[in-house]
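S.K.: return a 3D structure for these sequence lines:
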Amino acid sequence: MFRVERDLPLGVWRLITKFSLSNATGQYRPTNHAYKMSIIGDSKIKDSDFHCDDMFFSFASFEDVGNGSIKSHFLIEVIGQVESLKDVQTVQVKQKDRKKVEFRLRDTKGETIACCLWGKYAEQIESHVQEANDPNMILVIRFTKIGFYQD
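M.R.: Down below sits the predicted model:
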């Protein structure tokens, strides 16, 4: 595992040969691709001349999130302006203290969705709000799951 972490630094393009493809199954998959790629013992990782600055975002529309047309077992990406940001709360979850923050995101069409972030993500929002003091905060959330918390 150390070799893979060392040879695949974040944000650097690499060429990977000799890998395994299998059916992508299970809950909370990061994409809706039918297959997943796995690095195996024989995998070769080399430098690549290819470079692309595309962040590969695929933002879900708030309408699709709200009407249930997105399968809840796929992780999604959303972007929007933070509205109705509540204070970070510490709540008991399975006899442990966890921080949570609730807010709404508004898209460019004016539609909103309710959001709830937990743990370190709630702490990150809390520290950013204290530092930035910006009422027009835009938030990108990657690999988030669709779920329901108190309706």
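S.K.: from now on I want contacts and neighbour counts done on CA atoms only, so please keep to that.
M.R.: Fine.
S.K.: tell me who's in contact with residue 31.
M.R.: 74, 75, 76 (CA atoms under 8 Å, 6 or more residues apart in numbering).
S.K.: for the biggest strand by length in the chain, which positions count as buried?
M.R.: Looking across the chain with DSSP state E, the single longest strand is strand 35-47. Within strand 35-47, the residues that qualify as buried are 39, 45, counting by 16 or more other CA atoms under 10 Å.
S.K.: contacts for it?
M.R.: The contact list for strand 35-47 (CA under 8 Å, 6+ apart) reads 4, 7-8, 13-24.
S.K.: for the helix or strand following that strand, the distance to its chain's centre please.
M.R.: Counting by DSSP states H and E, the next helix or strand C-terminal to strand 35-47 is helix 62-67. Put simply, helix 62-67 sits 17 Å off its chain's centre (CA atoms, centre = their mean, to the nearest Å).
S.K.: quick one more, to check against the first:
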Amino acid sequence: MAPVYDKIASLNPIRDNWNILVRVIRFWTIRVGGQTTEIDMILMDDKGSRIQATVNKHIATKYDKLIREGAVYAIQNFTLANNTGGFKVADHEYKITIQGETIALLQYDSLVPATIWNSVKFDDVLGGVLDDSLLVDVIGLLSRVGEQRNFDGGKKMKQIVLNSFGVELTCSFWGHYVDEIDRYLSTNDPTNVVVVIMCGKIKEFQGKRSIQNMLHCCKIMFNPTILVALEFKESMAQQNPSLQQGVGHIVDASQVSLKDDFLNLHERKTLSDLKDLALTVFLKF
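M.R.: I've put the predicted structure just below:
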């Protein structure tokens, strides 16, 4: 008899014997001193529902080798906690904690799709109708690229502008994301480039809303061969059969303050969260 799996939408702390079949659609690690200290994932089931999963820090090294992005797993014996914090990578009331007793079995045959996208409309981002604490997926044609801006401490930032059916949205990227943009543009034709951004943070600066990367969870893809990107490009071409969207330059890039962006680039932690991190502080007198 085939196993019965629970749906992500039904997960709650009332039960503790959940068994889910999910694809890891995003996987990222935080390393300190060469050691993996934190692992986070976004899991998706066959209905497209998503939930965040965090690996207990004591077994982070094990799961860094065990789990891979894009694979499907049957997972059981995990716990659930409230999905709180300054931002959310999934619109679910709870998030999963993977612990020592958790069982994650790789599945080779599965009906879980590669991903089910729920990209938000540019008008909704710009109009402020979305929950700013929830990270979003966006898709658009690359329209313009700004110059790299450098800040103290080796920080760097680059802005790009995306076009979706005549509506433009500015996106700011920091750190290694700047290198990803430069690497793609230096080696590929910049005409009609579809850009898909996963887990972008909606931010407001000087009364204007835009998208930027958030910590390590954001993912940027150029001309990916996924269905949502192919359908978007076809729809844009149908609207404008002679479309030849090249890449221009951002002439009047908004002034971004590194100090003002600090809280947007780093997750807010409560005192309880900090206690859970078990950080050790050495004071030298």
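S.K.: what's the TM-score here?
M.R.: Scored against TM-score structural alignment, normalised by the length of the first structure, the superposed chains reach a TM-score of 0.88; 147 aligned residues with a CA RMSD of 1.7 Å.
S.K.: before we move on, the earlier item: out of the contacts of strand 35-47 of the first structure, which end up buried?
M.R.: 8, 14.
S.K.: what's the closest of the contacts of strand 35-47 of the first structure to residue 63 of the first structure?
M.R.: Nearest to residue 63 of the first structure among the contacts of strand 35-47 of the first structure, counting by CA to CA, is residue 24 at 26.4 Å.
S.K.: and the closest one, what is it in contact with?
M.R.: Neighbour list for residue 24 of the first structure: 33, 34, 35, 36 [criterion: CA under 8 Å, 6+ apart].
S.K.: mind redoing it with 6 Å?
M.R.: By CA atoms under 6 Å, 6 or more residues apart in numbering, residue 24 of the first structure lies in contact with 34, 35, 36.
S.K.: of those residues, which stay in contact in the second structure?
M.R.: Compared against the second structure with both residues aligned by TM-score structural alignment, their matches' CA atoms under 6 Å, those retain 34, 35, 36.
S.K.: and which of those is nearest residue 65 of the first structure?
M.R.: Scanning these for proximity to residue 65 of the first structure, where the rule is CA to CA, the winner is residue 34, at 21.3 Å.
S.K.: now that closest one. Nearest residue, chain neighbours left out?
M.R.: residue 24 (5.4 Å; CA to CA, 6 or more residues apart in numbering).
S.K.: reformat the contacts of residue 24 of the first structure into TSV and put distance to residue 28 of the first structure next to each item.
M.R.: What follows is the contacts of residue 24 of the first structure, written out as TSV (distance: CA to CA, whole Å):
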residue	distance to residue 28 of the first structure
34	14
35	14
36	13
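S.K.: residue 190 of the second structure maps to what in the first structure?
M.R.: Structural alignment places residue 190 of the second structure opposite residue 134 in the first structure (criterion: TM-score structural alignment).
S.K.: that match: neighbour count?
M.R.: 10 (other CA atoms under 10 Å).
S.K.: helix, strand or coil for residue 90 of the second structure?
M.R.: The local conformation at residue 90 of the second structure, judged by DSSP: H, G, I helix; E, B strand; the rest coil, is coil.
S.K.: swap that for residue 3 of the first structure, sorry
M.R.: Taking three-state DSSP as the rule, one finds residue 3 of the first structure in the helix state.
S.K.: pull the number of nearby residues for it.
M.R.: 8.
S.K.: residue in the second structure paired with it?
M.R.: Match for residue 3 of the first structure (TM-score structural alignment): residue 62.
S.K.: tell me the spacing between the counterpart of residue 112 of the second structure in the first structure and residue 149 of the first structure.
M.R.: The equivalent of residue 112 of the second structure in the first structure is residue 52 (alignment by TM-score structural alignment). Applying CA to CA, to the nearest Å, the value for residue 52 of the first structure to residue 149 of the first structure is 38 Å.
S.K.: all helices of the stretch 51-200 of the second structure, in order?
M.R.: Remark: helices assigned in the stretch 51-200 of the second structure by DSSP state H, counting those that start in this stretch are 60-66, 122-127, 176-187.
S.K.: can you get me a residue count around residue 36 of the second structure?
M.R.: Counted with other CA under 10 Å, residues neighbouring residue 36 of the second structure total 18.
S.K.: tell me the contacts of it?
M.R.: 30, 61.
S.K.: pretty sure residue 115 of the first structure contacts residue 103?
M.R.: Yes. If you go by CA atoms under 6 Å, residue 115 of the first structure and residue 103 touch, sitting 5.4 Å apart.
S.K.: quick one: common contacting residues for these two?
M.R.: Shared contacts of residue 115 of the first structure and residue 103, defined by CA under 6 Å, 6+ apart, are absent.
S.K.: separation between the counterpart of residue 166 of the second structure in the first structure and residue 36 of the first structure?
M.R.: Aligned counterpart of residue 166 of the second structure in the first structure: residue 110 (TM-score structural alignment). Per CA to CA, residue 110 of the first structure is found 36 Å from residue 36 of the first structure.
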